[in-house]
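J.: Provided below for reference: sequence and predicted model.
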Amino acid sequence: MMHDFDELRVPEGADPDWRHHMTEIWVQRALEYQDHGIDLLLTGQSPLREVLAVCLVDVGDEVRRARLAERDPVRWDAPAVDAFLSWASWHRKHALDPLSPARRHHRQQLARDGLAPPDQVAHR
C-alpha cells in the first residue's frame, strides 16, 4: 500500500504539533496494515527522527525536478522546485548523520518538542 503523508490535507498554518499528530495517525495506520500482512510505503517530508523506523527512498535532483514539472508546472515554478530540492538535501544529510554537529539545531528542536528521551535532555 502506498500513501502520501499530506493526502489527509494540510491545514492552513500547520505546525510541528499538527505534524506530530499526523505522524502518529500514520504510524497507527501502518500497524493496522501490518496486522493484515500489508506493507506500507509512506512518502512525505517529515524529519526522519519523528517516526519510529524509516527507510529513505530517494531519487536524484534532476529526476525529482522532472517529476515535479510533469506533475504540476504551475505550482512547481523554479523557486518552489529549488526549495523542495533543498528539503530533499536536508533529508539525505539527516539520514546519514542525524546527530551531526552541523545539524545541532535539529537536536535542540528535538529536545524542545519533548521528543528526546529523558537521558538525552540537558538541564541547566
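T.: Great, that's in hand.
J.: from here on, just use CA atoms for contacts and neighbour counts.
T.: OK.
J.: how about residues contacting stretch 43-50?
T.: The contact list for stretch 43-50 (C-alpha atoms under 8 Å, 6 or more residues apart in numbering) reads 2-6, 19-20, 23, 54, 87, 91, 94-95, 98, 115.
J.: this is the comparison structure:
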Amino acid sequence: MLLSLSGASGAGKSTALEALRAVDLPERVECVEFDSIGVPPGADTAWRHSAVEYWVRRAVAAQASATHLVLCGQIPLGELLAAPSADRLDGMSVLVLHCSPEVRRSRLRGRGEPEDSLVHHVRFGDWFYRHTLDPTHEPGVIRVDSATPMRWDRWETWQKDDSRWSARLLDTDSLDPDQVARQVESWVREALSREATGPSAT
C-alpha cells in the first residue's frame, strides 16, 4: 500500500515524517522522503512525473514483502493517480497537509527560504489545495509534456466530489508539530486498519 503524505512546502510534512519513523506501527512500514532520490538542477514538472513513477514502482515492489510505503513530498493527487504503475498498487491513501499563506510565509522564512521565492511557494500551495478538492481546477499546471507516459485519462473526466478523487486534508495552521505528528500517525493507523480488511483508496 502507498500512503502519500503530501502538501506544498511549509505545511509540516517532513517534521511529521520524522516523528512517524519513531512510532511502533502494527505492520511493516517504510517512511521515505520524495526528494531523497536526488533533485537535479533545474528539476521541473516533467522530472517530477518520472520521480512519482519511480516511487510508485517502489511501493509496488514493497507489496511483495508485505511492506507499506509512506511517501512524503509535494505530490499532487492528479500526478499520483496518473503514474503509469499506479494501477498496480494494492491500496492508496492520501493525506494533504495545508496551511494559510501567512503561516506558510512565516514557516519558510524561519527555514531561511529566499524572500523572492515565497510568492511562488504561496501560489503553488493555493493551487495544491484547490487541486486536492477539485480535479478540474487548472489541471494544466501538472499536465505537461514529459518522457513519462502519464495516464491523465484515468481522471480527466472526473468532476468535483467524485468519490474516486479521494484525499484527506489537514489544516496545520493552529497545530504544533507534535499535534500534526499525532494526526499523521492516526491517519496511517486508520489506513492500515482499512487495508487489513479490504482494498483502500482514501
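T.: That came in fine, so what should we check first? Model, not experiment: these values are computed from the prediction.
J.: re the thing from before, between the contacts of stretch 43-50 of structure 1, which is closest to residue 40 of structure 1?
T.: residue 2 (5.8 Å; C-alpha to C-alpha).
J.: element containing the equivalent of the closest one over in structure 2, please.
T.: Aligned counterpart of residue 2 of structure 1 in structure 2: residue 31 (TM-score structural alignment). Residue 31 of structure 2 is part of strand 29-33, with elements assigned from DSSP states H and E.
J.: show me what that strand is packed up against.
T.: If you count contacts as 3 or more C-alpha pairs under 8 Å, 6 or more residues apart in numbering; DSSP states H and E, strand 29-33 of structure 2 packs onto helix 13-21, strand 68-73.
J.: please redo it, this time with the cut-off set to 7 Å
T.: strand 68-73 (3 or more C-alpha pairs under 7 Å, 6 or more residues apart in numbering; DSSP states H and E).
J.: other SSEs contacting the lengthiest helix in structure 2?
T.: Taking DSSP state H as the criterion, structure 2 has its longest helix at helix 177-197. On a contact count with 3+ C-alpha pairs under 7 Å, 6+ apart, helix 177-197 of structure 2 meets helix 13-21.
J.: packing partners for the helix it packs on?
T.: So helix 13-21 of structure 2, by 3+ C-alpha pairs under 7 Å, 6+ apart, packs with strand 68-73, helix 177-197.
J.: what's the matching range in structure 1 for the shortest one?
T.: Mapped onto structure 1 using TM-score structural alignment, strand 68-73 of structure 2 spans residues 39-44.
J.: and for the longest one?
T.: Using TM-score structural alignment, helix 177-197 of structure 2 lines up with nothing in structure 1.
J.: re earlier: give me the neighbour count for the closest residue to the match of residue 2 of structure 1 other than its chain neighbours.
T.: In this structure, residue 31 of structure 2 finds its nearest non-sequential neighbour in residue 70, 4.7 Å apart by C-alpha to C-alpha, 6 or more residues apart in numbering. By other C-alpha atoms under 10 Å, the residues close to residue 70 of structure 2 number 24.
J.: and if you look at residue 93 of structure 2?
T.: For residue 93 of structure 2, the tally of surrounding residues (other C-alpha under 10 Å) stands at 22.
J.: test my guess that it contacts residue 68.
T.: No. Using C-alpha atoms under 7 Å, residue 93 of structure 2 makes no contact with residue 68, being 10.8 Å away.
J.: overlap in contacts, those two.
T.: Counting by C-alpha atoms under 7 Å, 6 or more residues apart in numbering, the common neighbours of residue 93 of structure 2 and residue 68 are residue 2.
J.: please tell me how far the spatially most central residue of structure 1 sits from residue 35 of structure 1.
T.: Residue closest to the average C-alpha location in structure 1 (C-alpha atoms, centre = their mean): residue 46, at 1.8 Å. According to C-alpha to C-alpha, to the nearest Å, residue 46 of structure 1 and residue 35 of structure 1 sit 24 Å apart.
J.: quick revisit: from what I can see the match of residue 2 of structure 1 touches residue 68, true?
T.: No. Contact criterion C-alpha under 7 Å: residue 31 of structure 2 and residue 68 do not qualify, at 8.6 Å.
J.: if you count surrounding residues, which of the two has more?
T.: Taking other C-alpha under 10 Å, residue 31 of structure 2 and residue 68 do not tie; residue 68 has more neighbours (25 against 16).
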